[in-house]
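**Student:** Quick one, fold the following:
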Amino acid sequence: MSNLNLSVVILSYNTKDVTGRCLAKALAAKEYCEKKLKNKVEVIVLDNASADGSALAIKKDFPKVKLIAQKENLGFAKGNNLVMQKIKNPFILLLNSDCYLQEESLYKAIAYFRVNLNCDVLGARLNYASGLLQPSAGSLPNILNIIFWILGLSLLPFFNMIVSPFHPKEKKYFAKAHKTGWIMGAFFMLKKKVYDVTGGFDENFFMHMEEVEWCKRIWQKGYKIWYVPQVEVVHLHGASTNFDLNASFSNELKGIKYYLKKHYGVYYFILKPVLILGLILRMIAFSLLRKNKRARVYLEGLKAI
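**Tutor:** Modelled structure (predicted):
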């Protein structure tokens, strides 16, 4: 594998300060990677019509960055697809604007591709700002593990022996490199040929679950997805989307609904009553615990399915 050139793609939307810190870290990682591997790394930012002066700040403070300033917010899926289709380099990293690379992050990721030819898509270990692990990979959703997840059964170790969890929480799942069903889109590195063959994100998703659905099609085409904890980044989780728990969970449920209808057809309508039951049980449980804010999250979730 002689050509190790990489394009780093960052979407920005009203996160001027956070994006600035992200770019400073990304450029430091770029320099380190180029020095170690003698490759070329470009950093591209697509600004999704930010109203906080993000585009002007990037143009002024980071002249080495390629800036694409949109006049409308394209969302995560469409925005990334727009950039990826124009890239010529053999490797692409999709990086959230609230992710901070370590100096060696890009080098370690590209080096892993070089030694593991069976790796086509790579996800990193994501850490919260506190340093704690952020779960960021899991098994692809199916009828059974979605039932276990919505009913809370996947939190019990016994049930995880029966079915591979959609949202694993156990630390051992994230302890070493292994193949995985999906990785989080906050750090999503891939060979360009994977995009060329699979067509990228389904643009019917605006936000949430789009990377999981793409991972499904990536596996269907015979490519391999790896979770590699040797590559670490800090993910502020939500800073790039002005995080709102109600909206986030509702959007995830909408994404799950679309995913299941697309890949499982009529079985979604069999599953829907279980989803409703699970949300009602969660709402009752958190109400009894006097955690009314969390209970309202599940009430809003009912509207999404």
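
**Student:** Only C-alpha atoms from now on, for both contacts and neighbour counts.
**Tutor:** Noted.

**Student:** contacting residues around L275?
**Tutor:** Going by CA atoms under 8 Å, 6 or more residues apart in numbering, L275 touches 147, 150-151.

**Student:** quick one, longest strand in this protein?
**Tutor:** strand 225-235 (DSSP state E).

**Student:** before we move on, back to that, among the contacts of L275, which one lies nearest to V194?
**Tutor:** Nearest to V194 among these: I147, at 30.5 Å, using CA to CA.

**Student:** Could you give the number of residues near that closest one?
**Tutor:** When neighbours are counted by other CA atoms under 10 Å, I147 registers 19.

**Student:** ranges for the strands of the stretch 101-250 of the chain?
**Tutor:** Assigned by DSSP state E, counting those that start in this stretch, the stretch 101-250 of the chain shows strands spanning 121-127, 133-134, 137-138, 178-179, 182-183, 187-191, 225-235.

**Student:** Another for comparison:
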Amino acid sequence: MSNTIQSDVLVVIVNYRTPDLTINCLRSLVPEVRAVPGITVTVVDNNSEDGSVAKIQQAIAAEGWEDWANLLPSSHNGGFAYGNNLAMRPAMQSANPPTYFLLLNPDTEIRLGAIKILVDFMECHPQAGIAGSGFELADGTPWQTILRFPSLLSELDSGLRLGIVSKLLSKWVVARPSNNEICETDWLPGASMLIRRQVVESVGLMDEEYFLYYEETDYCLQVKRAGWTCWCVPQSLVMHIGGQSTGVDVPDSPPKRLPKYCFDSRRRYFTKNYGFWYAAIADLLWILGFSLWKIRQTIQRKPNYDPPYYLQDFIQNSVWLYWLQGLRSKLSGFNFRST
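**Tutor:** Got it, this is the predicted structure:
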């Protein structure tokens, strides 16, 4: 790969009530700013209302980062896609839009050379639309990043959790085994995702109807449908804590009840991209699989690591229930008169 990069990168960090982590993330970017010409960073505060704006702004000034970092406060928390678009939209409309956009979570820390490696890869692979980093947890544990698009069979496997079935459905399981080599993948986590400007020109910005979760899965699907490829570049290493803004999937913490937007995002992904009946069948397969898993869990006395009320919340937010609610609403709008 080339040692000289003539490119500019806009890094977008969406903060929601994690100012200390955001500042640590910015600090980890200092060596990258020196190594890669033209890096600028926009921190979007998603209406945290916890003092984040003042704290981050003070850190930028105190550390002397004003030349490459700025803060963009939002008066509305519209979610992950909304926050990223708030920074990307004016950049795309400017006279000189960036060559690349790097979406970076506030609960990450860039390891040395991570951005340069991603940009080098993209410069050498013009058909690559998105390249993502490899991840590790704070203790150095690797985190799976090679992912397939969700499907009917992956939803069955996700609910059922039976080893022999997972082996039979190995070609459809969402998380693929990683060998720490550069490889093409279906989709990438939005925690560190480098997007080529031409991709945004052809596909547009991220779908703001997703509040959180599935937005990067959906975006990668649109990118691949437009003829681009997505790649995992594990040599670009990023530490990712996970779940700090939402409280969902926090490592080494008891599972919490999933917020409604998790189910809303899943439902939107399937209905938007595959239609009502596909989404409805996906729901049924997951419910069937998970119900069988709960029976087996009880009989075999297996530990329970699922979020509280998981099955109940899933059913209440399923495509079927939403369809029935919509049908009931339509019927209630009719005035029936006896003849």
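
**Student:** hang on, the earlier thing: matching residues in structure 2 for the longest strand of structure 1?
**Tutor:** Aligned by TM-score structural alignment, strand 225-235 of structure 1 falls on residues 230-240 of structure 2.

**Student:** Is whichever residue in structure 1 pairs up with R268 of structure 2 within a helix or a strand, and which one?
**Tutor:** Under the alignment by TM-score structural alignment, R268 of structure 2 pairs with Y258 in structure 1. Element membership for Y258 of structure 1 (DSSP states H and E) is helix 245-264.

**Student:** Name the residues of that helix that come out as buried.
**Tutor:** 246, 248-260 (16 or more other CA atoms under 10 Å).

**Student:** residue contacts, S7 of structure 2?
**Tutor:** When contacts are counted by CA under 8 Å, 6+ apart, S7 of structure 2 touches 36-38, 99-100.

**Student:** Counting neighbours, which of those comes out on top?
**Tutor:** Y100 (24 neighbours).

**Student:** From K193 of structure 1, how far off is the residue mapped onto that one from structure 1?
**Tutor:** Using TM-score structural alignment as the criterion, Y100 of structure 2 maps onto F91 of structure 1. From F91 of structure 1 across to K193 of structure 1, the span is 9 Å (CA to CA, to the nearest Å).

**Student:** got it, and R217 of structure 1?
**Tutor:** Taking CA to CA, one finds R217 of structure 1 at 14 Å from K193 of structure 1.

**Student:** and the two? which has more neighbours close in?
**Tutor:** Applying other CA under 10 Å to R217 of structure 1 and K193 shows that R217 carries more neighbours, namely 17 against 14.

**Student:** The more buried one and G199 touch, don't they?
**Tutor:** No: in this structure R217 of structure 1 lies outside contact range of G199 using CA atoms under 8 Å: 9.3 Å.

**Student:** Grab the nearest non-local neighbour of the residue nearest to the spatial centre of structure 2.
**Tutor:** Residue closest to the mean C-alpha point of structure 2, counted by CA atoms, centre = their mean, is G190 at 3.8 Å. Of all residues not flanking G190 of structure 2 in the chain, E216 sits nearest, at 5.7 Å (CA to CA, 6 or more residues apart in numbering).

**Student:** so what corresponds to that neighbour in structure 1?
**Tutor:** Correspondence of E216 of structure 2 to structure 1, assessed by TM-score structural alignment: E211.

**Student:** Contacts only, for its match.
**Tutor:** 182-185, 201.

**Student:** Do a quick rundown of the helices in the stretch 201-339 of structure 2.
**Tutor:** Taking DSSP state H, counting those that start in this stretch as the test, the helices found in the stretch 201-339 of structure 2 are 215-225, 260-274, 276-300, 310-316, 319-332.

**Student:** can you pull the buried residues of the longest one?
**Tutor:** Residues of helix 276-300 of structure 2 classed as buried: 276, 278-287, 289-290, 293-294 (neighbour count, 16+ other CA under 10 Å).

**Student:** hmm, back to that, how far apart are the match of strand 225-235 of structure 1 and its match in structure 1?
**Tutor:** Stretch 230-240 of structure 2, aligned to structure 1 and superposed, deviates on average by 0.5 Å (mean CA distance after the TM-score superposition for structure 1).
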